[in-house]
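>>> no sequence on hand, only this structure:
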């Protein structure tokens, strides 16, 4: 298996988990904030937003978000707002009317990631894209970072659904 195939497979994992988390979810559960933490809606939205923003930057192209996703989701946040540093009040303000649309946005982001990764050469993954860190960040490391963040946030969403309604993946 080539590096690009591994990255594409890894990027698909949070999408598959999000499908399970969002299946048949009520509005109450979607927006509950167990322990005053992040809601499931916010966690899945942020998982998609951070990846969309960072991969778009690598691609040198507009974010998927700019294809009308703010209005489709009913979220009044621009392309520069991906949720980093949101307060509990800002998390609570993020309301998603249709979880299927949230999943569709995550799918569109995954499609953009998969297309981008599929077009890279093996050598492209070694290109340094950020010199603000030691060691410098390569394209491959940045892609992995976006996948890791998406995995973490979707896993938190699954945990939050379990806390709110005793839900478990596959049950």
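Received it, and whenever you're ready, just let me know what you need. Keep in mind it's a predicted model, so treat the numbers as computed, not measured.

>>> going forward, measure contacts and count neighbours with C-alpha atoms only.
Noted.

>>> and the longest helix seen in the chain, what other elements does it pack with?
Counting residues, the longest helix found in the chain (DSSP state H) is helix 139-165. When contacts are defined as 3 or more Cα pairs under 8 Å, 6 or more residues apart in numbering; DSSP states H and E, helix 139-165 packs onto helix 3-22, helix 27-31, helix 40-59.

>>> redo those helices as JSON lines? Include mean neighbour count and distance to residue 129.
Shown next, in JSON lines, are the helices and strands packed on helix 139-165 (neighbours: other Cα atoms under 10 Å; distance: least, Cα to Cα, whole Å):
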{"stretch": "helix 3-22", "mean neighbour count": "18", "distance to residue 129": "17"}
{"stretch": "helix 27-31", "mean neighbour count": "18", "distance to residue 129": "36"}
{"stretch": "helix 40-59", "mean neighbour count": "23", "distance to residue 129": "8"}
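
>>> can you list these in TSV and add distance to residue 105?
Below are the helices and strands packed on helix 139-165 laid out as TSV (distance: least, Cα to Cα, whole Å):
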stretch	distance to residue 105
helix 3-22	10
helix 27-31	16
helix 40-59	7
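
>>> out of those, nearest to residue 128?
helix 40-59 (10.9 Å; Cα to Cα).

>>> what are the buried residues along the following helix or strand past that closest one?
As assigned by DSSP states H and E, the chain's next helix or strand after helix 40-59 is helix 69-73. For helix 69-73, the neighbour count (16 or more other Cα atoms under 10 Å) marks 69, 73 as buried.

>>> repeat for stretch 120-129
Neighbour count says stretch 120-129 has 125, 129 buried, by 16+ other Cα under 10 Å.

>>> structure two is appended below for comparative analysis:
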């Protein structure tokens, strides 16, 4: 298996869990908190997508899909364009409301498509490129991609878990 295939498989798994976590849920269910101060399904999926979009766009040296493809306007959230959800408080989480799961999956799928198209052109040597020298040791492209995958899978799993709690409560 080639490097690009491994990365595409990893991001494909995120996409599967994202779709499974939101499929068939109403806007109310997506915005329902599974417990006091807990992240909603809508926030979790929006956040993991924003982080992937932010980080991968930075690696590709391109504009984020959030702004370049109009997703910022479609979501109509009360946050600055650069906001990815990092450091959000419960009231910020509650502000992430969508009309349907299709908005969440539409944005994720657009980011996924750009991500997998880009990683298809990577080779092993590319993984050693330093992408952030603010850390000790400096962060390589490979480490950053694994970090994004790890964060995405954790949040997608949290969304799937929250789905079970939300459906159980109804």
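Looks like it came in fine. Remember, predicted model here, so these are calculated numbers, not experimental data.

>>> can you give me the TM-score here?
In this superposition the chains share a TM-score of 0.93, using TM-score structural alignment, normalised by the length of structure 2; 167 aligned residues with a Cα RMSD of 1.4 Å.

>>> follow-up on the earlier one: give me the range in structure 2 that the longest helix of structure 1 lines up against.
Aligned using TM-score structural alignment, helix 139-165 of structure 1 spans residues 141-167 in structure 2.

>>> how big's the offset between that stretch and structure 1?
For stretch 141-167 of structure 2, the mean distance to aligned residues of structure 1 following superposition is 0.8 Å (mean Cα distance after the TM-score superposition for structure 1).

>>> and the nearest residue to residue 10 of structure 1 once chain neighbours are set aside, how many neighbours?
Nearest non-adjacent residue to residue 10 of structure 1, counting by Cα to Cα, 6 or more residues apart in numbering: residue 147, 6.9 Å away. Here the number of neighbours of residue 147 of structure 1 (other Cα atoms under 10 Å) works out to 24.

>>> can you pull the contacts of residue 147 of structure 1?
Contacts of residue 147 of structure 1 were listed using Cα atoms under 8 Å, 6 or more residues apart in numbering, and they are 10-11, 14, 51.

>>> distance check, the residue mapped onto residue 93 of structure 1 from structure 2 against residue 78 of structure 2.
Structural correspondence for residue 93 of structure 1 with respect to structure 2 (TM-score structural alignment): residue 95. Using Cα to Cα, to the nearest Å, residue 95 of structure 2 is found at 7 Å from residue 78 of structure 2.

>>> which of the two has more residues huddled nearby?
More crowded of residue 95 of structure 2 and residue 78, by other Cα under 10 Å: residue 95, with 14 against 10.

>>> residue 84 of structure 2 maps to what in structure 1?
Checking TM-score structural alignment: residue 84 of structure 2 goes with residue 82.

>>> what helix or strand is its match located in?
Going by DSSP H and E, residue 82 of structure 1 is not in any helix or strand.

>>> contact partners for it?
Contacts of residue 82 of structure 1 (Cα under 8 Å, 6+ apart): 46, 49-50, 53.

>>> how much space between it and residue 42 of structure 1?
10 Å.

>>> can you check residue 155 of structure 1 too?
Distance from residue 155 of structure 1 to residue 42 of structure 1, by Cα to Cα: 13 Å.

>>> if we can go back for a sec, over in structure 2, see which of the contacts of residue 82 of structure 1 survive.
Compared against structure 2 with both residues aligned by TM-score structural alignment, their matches' Cα atoms under 8 Å, the contacts of residue 82 of structure 1 retain 46, 49-50, 53.

>>> okay, now residue 166 of structure 2: neighbour count?
By other Cα under 10 Å, the residues close to residue 166 of structure 2 number 20.

>>> equivalent analysis for residue 118 of structure 2, please.
Neighbours of residue 118 of structure 2 (other Cα under 10 Å): 16.

>>> just checking, what residue in structure 1 corresponds to it?
Looks like residue 118 of structure 2 aligns to residue 116 there (TM-score structural alignment).

>>> specify the local secondary structure of that match.
Per DSSP: H, G, I helix; E, B strand; the rest coil, the secondary structure class of residue 116 of structure 1 is helix.

>>> check contacts around it.
So residue 116 of structure 1 contacts residue 59 (Cα under 8 Å, 6+ apart).
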